[in-house]
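Student: Need coordinates for the below:
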Amino acid sequence: MQTQLFIDGHWTAPAAGGTFPVVDPATERVIHQAPAGTAADIDRAVAAARRAFDEGPWPRLSGTERAGYLRAIAAAVTARREELARLEVLDNGKPLPEALWDIDDVAGCFGFYAGLAEKLDTDPDEVVALADARFSSSVVLEPMGVVGAIVPWNYPLLMATWKVAPALAAGCTLVLKPSELTPLTALELGAIAEEVGLPPGVLNIVTGLGPEAGAPLTSHPAVDKLAFTGSVPTGRKVMAAAAADIKKVSLELGGKSPFIVFADSDIEKAVEWIMFGIFWNQGQVCSATSRVLIEASAYDAVLERLAAEAARIRIGSGLEEGTLLGPIVSRGQYDKILAAIARGVEQGARIVTGGGRPADRNVGYFLQPTVLADMDETSEVWREEIFGPVVCVKPFTDEADAVRMANDSRFGLAGAVMSKDLVRCERVARALRAGIVWINCSQPTFTEAPWGGYKQSGIGRELGRWGLSNYLEVKQITRYESDDPWGWYIR
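Tutor: Modelled structure (predicted):
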């Protein structure tokens, strides 16, 4: 485990010499002391990124040359797959098979953006048709500059990769600030950058607490673009900080995503996808389909089956074979989830199953998969993101009622619909005010497709070619093609 910050291609101690504890959520034990960066370290990192962009080779390399580095990073990640996955488990708590899947996605993401970097060399500049034949105009794409990337704790290395890979492909340089809850694999990305010979200053990694490291990064005047994934309240602060210098900003924020299940659905398949949509990664997923709407005639049957299957989920350490639900990431998050469940019950929700600590787990931030029912549409548990293994279930009367309930939210990240009537599924999918909609499934995520939401779920899109566009400026170049002078004042 790394004990220093990665700045300007070198490992360096924090300016203030501080550290902060990294806790294994399955044992509640401190497993490492991570370097605690402060504003002085952010200054050093941004200066290195600024120098690498303004004076260094990185933005001036061809896309093909940058792609070579991205593929080398992908290969290095694959070579360290088991090690990185185990670090994710120790840091985050998720089951090892899920962590291995995440690391495979990390390598795949770097490989995907290597391909898009190469296309920057081969795609011709866009020619713009003009009304005046004396002029010609084209559009070129250029890297945006220095990027400040702040990422969450639910998919530590993968969420970092969603920003680092396209930014590097575009020719940008970065300062990456991972969550203080899960800093371990982000620092290992620095070791991989060093291993593959990434030019100094192109990728800088500063771990630390939000107020001491995150806030100085968001307000730094030498940063051109802020890319943030996390909660809505923090996203507001990032957006406000960006406004001071009119920085470009992309935000991937929270959700309270609906899953509409019509009565003609296969109950077993519906329950399987409902559970995948809320209990994967302990429900710590921004797109989790945590509001389940079931057509009234099937409501009792689906709810009964869901409760029975949820109660059977095996809970344990992510390193224990057979574990399907690991611990919550931290004591703070664990307490927030329990408090949300308690407020839900106070406001009328009924606990169908779960709701507390498993009887056989006295140590660790373990929480039973929880199903709530009978809450009012104004209830906090129905309307606000809980970010844990808690699903809220309500009946609906008809398609219009389902769409109304689904869209009645300040969020709009994702949604899902299940029915054997595919025409109805397509109709409902288009009616949902969300950036991602799944039909007859929930949560599959592909690097090739755009990711992002409507309303308070964020600004911009990640992944696919849309993710690369986040880090590219659009420049118009217009030429005067005529031999004759132009302008009314020229005689």
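Student: Please make it C-alpha for all contacts and neighbour counts, starting now.
Tutor: Fine.
Student: And for Glu118, the neighbour number?
Tutor: Per other Cα atoms under 10 Å, the neighbour tally for Glu118 reads 18.
Student: in the strand or helix carrying Trp101, what's buried?
Tutor: Assigned by DSSP states H and E, Trp101 belongs to helix 96-122. For helix 96-122, burial by neighbour count (16 or more other Cα atoms under 10 Å) applies to 96-100, 102-118, 120.
Student: Confirm that Ala16 sits in a strand.
Tutor: No: looking at Ala16 with DSSP: H, G, I helix; E, B strand; the rest coil, it is coil, so not inside a strand.
Student: If I follow the layout properly, it ends up in contact with Thr38?
Tutor: Yes: at 7.2 Å, Ala16 counts as touching Thr38 under the criterion of Cα atoms under 8 Å.
Student: Compare the two and say which is more crowded by neighbours.
Tutor: Higher neighbour count among Ala16 and Thr38: Thr38, with 25 against 13, using other Cα under 10 Å.
Student: what distance separates the helix holding Trp101 from the middle of the whole chain?
Tutor: Relative to its chain's centre, helix 96-122 lies at 15 Å (Cα atoms, centre = their mean, to the nearest Å).
Student: Now do the contacts for the residue most central in space within the chain.
Tutor: Residue closest to the mean C-alpha point of the chain, counted by Cα atoms, centre = their mean, is Met159 at 4.7 Å. Contact partners of Met159, counting by Cα atoms under 8 Å, 6 or more residues apart in numbering, are 151-152, 229.
Student: Let me have those residues in a markdown table, extended by distance to Phe259 and secondary structure.
Tutor: Shown next, in a markdown table, are the contacts of Met159 (distance: Cα to Cα, whole Å; DSSP: H, G, I helix; E, B strand; the rest coil):
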| residue | distance to Phe259 | secondary structure |
| --- | --- | --- |
| Val151 | 26 | coil |
| Pro152 | 24 | coil |
| Thr229 | 23 | strand |
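Student: any idea which of those is closest to Ala308?
Tutor: Pro152 (32.1 Å; Cα to Cα).
Student: Pull up the gap between the closest residue to that closest one other than its chain neighbours and Ile477, please.
Tutor: Among residues not flanking Pro152 along the chain, Ser179 sits closest, at 5.2 Å (Cα to Cα, 6 or more residues apart in numbering). Computed with Cα to Cα, to the nearest Å, the distance linking Ser179 and Ile477 is 41 Å.
Student: The structure of the following sequence is requested for comparison with the preceding one:
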Amino acid sequence: MLINGELVESASGQRYDVINPATEEPIGSVPQATTADAQAAIDAASVAFRQWRNTDPWERARRLRRVSILIAERTDEIAELITEEIGKPIAESKGEVHATSEVFDWYADEARRIYGTIIPARNGNVRHQVTFEPVGVVAAFTAWNFPILLMARKIAPAVAAGCTIVCRPSEEAPGATLAIAKCCMEAGLPDGVVNVVTGMPQLVTDCVMADERVRKISFTGSVPVGKHLVRQSAETIKRVTMELGGHAPVIVHPDADVEMAARACMQAKFRNAGQVCASPTRFYVHETVLDAFLQAARDTVTEMRLGNGLDPEVDMGPLVNSRRLDEVSALVERSLEEGADLICGGKQPETIGSGYFYEPTIIAHAKDDSSLMTEEPFGPIAAVSSFKDFDEVIERANALEFGLCAYTFTQSLELAHKTSSALEAGVVGVNTMIASSAETPFGGTKQSGWGREGSFLGIEEYLNAKYVHLALV
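Tutor: Okay, the predicted model is just below:
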């Protein structure tokens, strides 16, 4: 773990194994943090904050830029670690490293753009000044599916704003986050500015949530865990950013380029084996082009190669652990029992002897109230159904309490505007499945959370506004 600038073991000396989901074999072990470790990390962050908050923004920018450069220089090393920990294809892991480097680069610039303002006063003897100050010590909890990008979206804006941070990565992928933390340390961030504690969450989370010195929580994960953290945060009135689950609808209008839409949808759907909160999951295709869409989608999927993500020829790796494999298998079985049709996939591959693999699966005609259409699948399952008219499909797309991402395909500019305006989601893609980048805001509505990561909005989550009424005498 990284606490106060030092790589340390757990206070208990306990460690646990990290498993490669493609081989089911351990790739190493990491410390199991205790309450004492979490307390030490908060202590370090609290002390470091006193200095870091007063470090000038140009210096913060220089060090963040150096973090970005170090990450980029270590792309191959970090990408291999990501693939070993969670199984995604190596090309996807390299893409994540690149995106992570860009996040640090972006917030290096934003550190110098924390602008205040002067509000015109009612008379000439008064000045109304508004400035922005760092929130304080931040705690960041992230999921495993994008282990370094998700954490970078928290570390980079927090540090740019002048905050310090205590990070707890997921237990499935701690090594990649530690690699990023080492880059922060080597880039010259002072001791205690970035701290990482690893292991199962309970001992760490309860300590962090109870400590009044932790002024903000930023969490990426499931809706149930997010709700639990929100309830805990009320006890000490912590600021909260929640990036929670999704069940993204895709609307394919009859005028769309159907083959292009099907290819783009399937490639996005099975990225990281479908284990992406922004993943398209509910595909509503106009009835006049449904057959063509299904055929093109099936053709795309059957060409995908499964295997160990370290093989550059592999298109889709395994699920992250046996629990996800069991949950995906059960969801497919329930869907077929509830009357849906299996187009392709629907089972574990017979040609791969070990690992948590599941074939990319397309299911058609699932009912809107079925398990598949109402529960976030978080796996390699695409649910395709048809629609007849605009009002009908918008009502169906917006029916769930998820509101993270949504997508639509059309060649009509009018229909693109009409659809994107009607969809209840924090992010809408039109003729594209790209949901986020360093310079754009990412986040949801409804039970998919609140707050935004990325863009100029991301740093605002780590700042408090201060108003000064100055009377001139």
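Student: on that earlier part again, so what does the residue nearest to Pro152 of the first structure match up with in the second structure?
Tutor: Correspondence of Ser179 of the first structure to the second structure, assessed by TM-score structural alignment: Ser170.
Student: Share the number of residues neighbouring that match, please.
Tutor: Ser170 of the second structure has 20 nearby residues by other Cα under 10 Å.
Student: One more: Gly28 of the second structure?
Tutor: Neighbour tally, Gly28 of the second structure, other Cα under 10 Å: 13.
Student: What strand or helix carries it?
Tutor: strand 25-31.
Student: Which secondary structure elements does that strand sit against?
Tutor: strand 15-20 (3 or more Cα pairs under 8 Å, 6 or more residues apart in numbering; DSSP states H and E).
Student: helix/strand/coil for Asp368 of the second structure?
Tutor: Asp368 of the second structure ends up coil, using three-state DSSP.
Student: Quick check, it in contact with Glu375.
Tutor: No: in this structure, Asp368 of the second structure is not within contact of Glu375 by Cα under 8 Å, at 10.8 Å.
Student: tilt between the strand holding Gly28 of the second structure and strand 15-20?
Tutor: Angle, strand 25-31 of the second structure to strand 15-20, by axes from the mean of the first three to the mean of the last three Cα atoms, to 10 degrees: 150 degrees.
Student: Next secondary structure after strand 25-31 of the second structure?
Tutor: Sequence order places helix 35-52 as the next helix or strand after strand 25-31 of the second structure, per DSSP H and E.
Student: Okay, buried residues for that following helix please.
Tutor: Of all the residues in helix 35-52 of the second structure, those buried under the rule 16+ other Cα under 10 Å are 35, 37-38, 40-49, 52.
Student: Just give me the match in the second structure for Pro258 of the first structure.
Tutor: Checking TM-score structural alignment: Pro258 of the first structure goes with Pro249.
Student: nope, Lys269 of the first structure is what I was after
Tutor: Using TM-score structural alignment, Lys269 of the first structure lines up with Met260 in the second structure.
Student: same deal with Glu320 of the first structure?
Tutor: In the second structure, Glu320 of the first structure lines up with Asp311, judged by TM-score structural alignment.
Student: dump the residue contacts of its match.
Tutor: By Cα under 8 Å, 6+ apart, the neighbours of Asp311 of the second structure are 89-90.
Student: okay, stretch 290-297 of the second structure sits on what stretch of the first structure?
Tutor: Residue span in the first structure matched to stretch 290-297 of the second structure, by TM-score structural alignment: 299-306.
Student: after superposition, how close is the matching stretch to the second structure?
Tutor: Taken over the aligned residues, the distance from stretch 299-306 of the first structure to the second structure averages 1.5 Å (mean Cα distance after the TM-score superposition for the first structure).
Student: Pull out the buried residues from that stretch.
Tutor: Quick answer for stretch 299-306 of the first structure (16+ other Cα under 10 Å): 299, 302-303, 306.
Student: Centre of the chain to that stretch, how far?
Tutor: 31 Å.
Student: Glu83 of the first structure - how many residues pack around it?
Tutor: Glu83 of the first structure: 14 neighbours (other Cα under 10 Å).
Student: which residue numbers in the second structure go with the one helix or strand it maps to?
Tutor: Per DSSP H and E, Glu83 of the first structure falls inside helix 81-92. On the basis of TM-score structural alignment, helix 81-92 of the first structure is assigned to residues 75-86 in the second structure.
Student: For that stretch, give me the average deviation versus the first structure.
Tutor: Comparison of stretch 75-86 of the second structure with the first structure after fitting gives an average deviation of 0.4 Å (mean Cα distance after the TM-score superposition for the first structure).
Student: Check the offset of that stretch from the chain's centre.
Tutor: Here the centre of stretch 75-86 of the second structure is set off from its chain's centre by 17 Å, with Cα atoms, centre = their mean.
Student: Going by neighbour count, list what's buried in that stretch.
Tutor: 75, 78-86.
Student: Likewise for stretch 378-385 of the first structure?
Tutor: Residues of stretch 378-385 of the first structure classed as buried: 379-385 (neighbour count, 16+ other Cα under 10 Å).
Student: Starting from Leu244 of the second structure, give me the distance back to the residue mapped onto Ser330 of the first structure from the second structure.
Tutor: Using TM-score structural alignment, the partner of Ser330 of the first structure in the second structure is Asn321. Per Cα to Cα, Asn321 of the second structure is found 20 Å from Leu244 of the second structure.
Student: Same drill for the two, tell me which one is more crowded.
Tutor: Leu244 (28 against 19).
Student: what sits against the match of Ser330 of the first structure?
Tutor: Asn321 of the second structure makes contact with 21, 356, according to Cα under 8 Å, 6+ apart.
Student: could you give the angle of the one helix or strand Ile73 of the first structure maps to to helix 96-122?
Tutor: Counting by DSSP H and E, the element that carries Ile73 of the first structure is helix 63-79. Going by the same axes, to 10 degrees, helix 63-79 of the first structure is angled at 170 degrees with respect to helix 96-122.
Student: now helix 63-79 of the first structure, how far from the centre of its chain.
Tutor: 21 Å.
Student: and the angle for that helix with helix 81-92?
Tutor: Angle between the axes of helix 63-79 of the first structure and helix 81-92 is 80 degrees (criterion: the same axes, to 10 degrees).
Student: Would you mind pulling up the elements that helix 63-79 of the first structure packs against?
Tutor: Taking 3+ Cα pairs under 8 Å, 6+ apart as the contact cut, helix 63-79 of the first structure packs with helix 96-122, helix 156-170, helix 184-196.
Student: Just name whatever secondary elements the longest one is in contact with.
Tutor: Applying 3+ Cα pairs under 8 Å, 6+ apart, we find helix 96-122 of the first structure packed against helix 63-79, helix 81-92, helix 156-170, helix 464-469.
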